[in-house]
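Engineer: Take this sequence and fold it.
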Amino acid sequence: MEKRTFIKLSSVFLTGSLFSPMTSCNQTKQTESRENTQSGKQYNWARNLEYSTENFQYPEYARDIQGLIKGSKSLRILGTRHSFNRIADSTQEIVSLQKIKPVYVIDKENRTVTVDGNVKYGDLAEYLHSEGYALHNMASLPHISVAGSCATATHGSGVKNANLSSEVVALEMITAAGRLLRASRTLSPETFPGMVVALGALGAITKVTLKIQPSFQVRQDVYQNMPLVEVKKHFDEVMSAGYSVSLFTNYAKENINQVWVKRKVEGDVKLNLVTDWFGSKLATKNLHPIEEISAENCTEQMGVPGPWHERLPHFKMNFTPSSGEELQSEFFVPYKNGAEALAAVFELHEKITPHLLISEVRTIAADDLWMSPCYQQDCVAIHFTWKQDWMAVKQVLPLIEEKMAPFNARPHWAKLFTMSPSRLQSQYKKLDDFKKLIKEYDPEGKFRNEFLEQNLYGV
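Structural biologist: Just a heads-up that it's a prediction; the model follows:
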């Protein structure tokens, strides 16, 4: 985007923000009512975490955030509450962006869209599709905010698809001094890669500009019960079989329960699928990743073509998830080690399966964002959706992290892990440069909280 174009869009706005829940995707207003509570105890989406303050602020306009930040000594910015750890927590003050009315501006010439940071991906996707455009990818859960997803390197899937934050070309941020800062790949080429996946440490992201492309169609096919030995032997072929591929397993047996393959539909080209694929069978009905659960709320399968935003997520956008009785963890390993790392996790099946709802394995292409787990490396992400029993999960996570240590695994920033700060810090080549940015934009540590202190500065 040209400098004059971005500044023009910024002026317009100033005058005028995973993995889906596996057990509860029913349409409900429960979560919304909890989020709108402005007094009393406050919880994250999964209700595994009670925020450390009851001092919540709900500005209705982006410009009001500047005054709130300038007048605060310590605060954090909150999006859609889908973090499972305390990355968004504060003991002093939390500013929620949920009441800011979303605004969208498409730049057709440069093929970008600029949105408020609190905009949810599902809402943005529906708007873009109605205008004939698409994002390059979607996370499994479309109800997460743009700013929050990008700040934590939340991803999506595909051997050629980098995470959602890789499509950010410009942003607006309110710094600790209450100053509005505009940055982009053209305006700030040297530091911009450190400002996108920023963990909320640099300021409040109020506007995000994303690359877009023409809308496209996708079909989704599911295979059942692929033996682990076949996955290991044909890992590249399996994971590159579609635009986006997900493996689901509960580790109970030496197999992958389901393989979800999402393919772009190219015109009238007919696709003749084999019914037997590396020992697995093509499903004959729509499935939920946990086969005992109805697939009613899952996106359409069985090869039925549909718009990109109705196939790339695993769950339908018009079903707002209720509070999920689950916990989540996720670890990223270099793609070259993906099959070996997955096999290593299977060795812990007796420890994992009793506490697990489902596990998903995906691929993400490399990016250049300093604090992204995929910085300069293609990755395989092994995701765990746990039963909501933190005491049990806390005992299993160190075992998984030990198994993945030889592959230099990096945890998802917004999910549960027990990795030591020193080991975590050693995985990020640009951490010192990122800390310099924090010192520049937040010299007094206004946006720093216990999570950041421990994981970025602790030993």
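Engineer: Could you use CA atoms for every contact and neighbour count after this?
Structural biologist: OK.
Engineer: what residues are up against Gln220?
Structural biologist: Going by CA atoms under 8 Å, 6 or more residues apart in numbering, Gln220 touches Trp260, Val261, Lys262, Arg263, Glu300, Gln301, Met302, Gly303, Val304, Pro305, Arg311.
Engineer: does the second one sit in a helix or strand, and which one?
Structural biologist: Right, Val261. strand 255-264 (DSSP states H and E).
Engineer: Likewise for the fifth one?
Structural biologist: Counting by DSSP H and E, no helix or strand carries Glu300.
Engineer: Pull up the distance across stretch 240-255, start to finish.
Structural biologist: One end of stretch 240-255 to the other measures 19 Å (CA to CA, to the nearest Å).
Engineer: Tell me how many other residues surround Lys446.
Structural biologist: When neighbours are counted by other CA atoms under 10 Å, Lys446 registers 21.
Engineer: so who does it touch?
Structural biologist: So Lys446 contacts Ser72, Lys73, Ser74, Leu75, Ala176 (CA under 8 Å, 6+ apart).
Engineer: Please give the structure of this sequence too, so both can be compared:
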Amino acid sequence: MPRNWAGTYEYAAPRIVEATSVDDVQRVLREPGRVRALGTRHSFTDLPDTAGTLVDVTGFAAEFELDEAAETVTVPAGIRYGVLAVWLDDRGWALRNMGSLPHINVGGATATGTHGSGDANPVLSGSVRALRYVGADAEVHEVRRGEPDFDALVVGLGAYGIVVSLTLDVVPAFRVRQDIYTGVTWEAALADYDALTSAGYSVSVFSRWEEPSVGYVWLKTRLDADDDPVPDTILDGVRATGSDSPLGVEDNITEIAGVPGPWMLRLPHFRLDAEPSFGDEIQSEYFVAREDARAALEAVRTLGDSIRPHLIWTELRTAARDELWLSPAYRRDVVIIHFTWHNHPDEVAAAVARVEAALEPFDARPHWGKLHGFDRAAIERVHPRLADARAVFERLDPEGRFSNAHLERLGVRAPR
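Structural biologist: Okay, the predicted model is just below:
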């Protein structure tokens, strides 16, 4: 059976159908049995898996509909962000933000609350204006922003149907440069964390929880002109003049060292035409309220020595609040604490348990598609609209065709 993109999860579904049209999806749903959507396979758990049929939606044609008056674009759910971004930029338009990997597909990323970074930028789900899905009745349904159920369905985890297309907000195309800063100490960062995260349009901190420096600060600056100045210092750190980066090799990352470029070649960390990240890895990630940033980071910082042997990098980012019921940023601005782990399953499971214990006082919400140890009670404690979302999913899919063991384990769907 196929594995996720990193090779660290093997799907158990006995059948995969490669859909290239809405008709293909409808044909599967006219048959009995459980069904789940499969995208670019960037989840690290059994979230997208099923005991029935997986419907791979990445084979839809790359056909887009741009509405310049409404400032929207309608796209197939299985399309990769990087492919859409090139098409938009060619026409003078842009997405407000992108994730670090342009390889992820739009439907899967928005359904799990995946994100880029930036104090004023919501998670990618916040750009969804409308979505179309094939429901349990094998019919196509559409829901738009402001309509009933919309806030339940955008970050919907595939729990109610197979999303086949989405309408996204777009903005005029813009330019960005990337700069790396080193030498920022934990003391300075925690004393004024807001100053650090507000230094650019998008800011990431790459850390291995060592002392005294936080590691690398990766600053993305939105430009009005290519010669716009950027600061030489951030807090007590300085701008690097070379091409050294926390992600090492230069042949798979987007251009840094202050070279201006189009938004779609600067907002992601990784290039679409190369293998992303490190591969053979496990990821986990947690979202805490921004006002708890200092205390939460201090709590994880105490674990540095114990988790470092199994850690490739931690990346710290931010996102703005939204109103989507199962979003990790629902009604709170967040600091995001991401872990890229070596493929050491037992040791990583133990490290994740220690991280979650340290973050429990801050009601940390896990990324839905990454490894975590939360159960139904823990999810209910941190997601106040879980029961409301579950009620919507049960109403739209009373027989549980889109449910699976993962969703039932977390209380997203009722047990069957």
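Engineer: Give me the TM-score for this pair.
Structural biologist: Laid over one another, the chains give 0.96 as their TM-score (TM-score structural alignment, normalised by the length of structure 2), with 414 aligned residues with a CA RMSD of 1.5 Å.
Engineer: mean distance, the strand holding Val261 of structure 1 to its aligned residues in structure 2?
Structural biologist: Superposing on structure 2 and averaging over aligned pairs (mean CA distance after the TM-score superposition for structure 1), strand 255-264 of structure 1 comes out at 0.8 Å.
Engineer: That strand aligns to what range in structure 2?
Structural biologist: Across structure 2, the stretch matching strand 255-264 of structure 1 (TM-score structural alignment) is residues 213-222.
Engineer: ok, back up a step: which among the contacts of Lys446 of structure 1 end up buried?
Structural biologist: Ser74, Leu75, Ala176 (16 or more other CA atoms under 10 Å).
Engineer: Asp375 of structure 2 contacts Leu410, doesn't it?
Structural biologist: Yes. Using CA atoms under 8 Å, Asp375 of structure 2 makes contact with Leu410 at a distance of 5.2 Å.
Engineer: Have a look at those two and say which one is more surrounded.
Structural biologist: Shown here are Asp375 of structure 2 and Leu410; by other CA under 10 Å, Leu410 has more neighbours (18 against 13).
Engineer: what lines up against Asp192 of structure 2 once you look at structure 1?
Structural biologist: Using TM-score structural alignment, Asp192 of structure 2 pairs with His234 in structure 1.
Engineer: Now do that match against Leu228 of structure 1, distance only.
Structural biologist: 10 Å.
Engineer: These two: which has the busier surroundings?
Structural biologist: Counted by other CA under 10 Å, His234 of structure 1 and Leu228 do not tie: Leu228 has more neighbours, with 23 against 13.
Engineer: In contact with that one, which residues are there?
Structural biologist: Glu254, Asn255, Ile256, Ala343.
Engineer: What are the boundaries of the strands in the stretch 101-250 of structure 1?
Structural biologist: 104-107, 112-116, 133-134, 158-162, 168-174, 180-184, 204-211, 213-214, 217-227, 244-249 (DSSP state E, counting those that start in this stretch).
Engineer: Quick one: map Ala130 of structure 2 onto structure 1.
Structural biologist: By TM-score structural alignment, Ala130 of structure 2 lines up with Ala170 in structure 1.
Engineer: what's the matching range in structure 1 for stretch 87-106 of structure 2?
Structural biologist: Using TM-score structural alignment, stretch 87-106 of structure 2 corresponds to residues 127-146 of structure 1.
Engineer: any residues touching stretch 344-352 of structure 2, and which ones?
Structural biologist: Ser284, Ser306, Ile307, His310, Trp341, His342, His372, Gly373.
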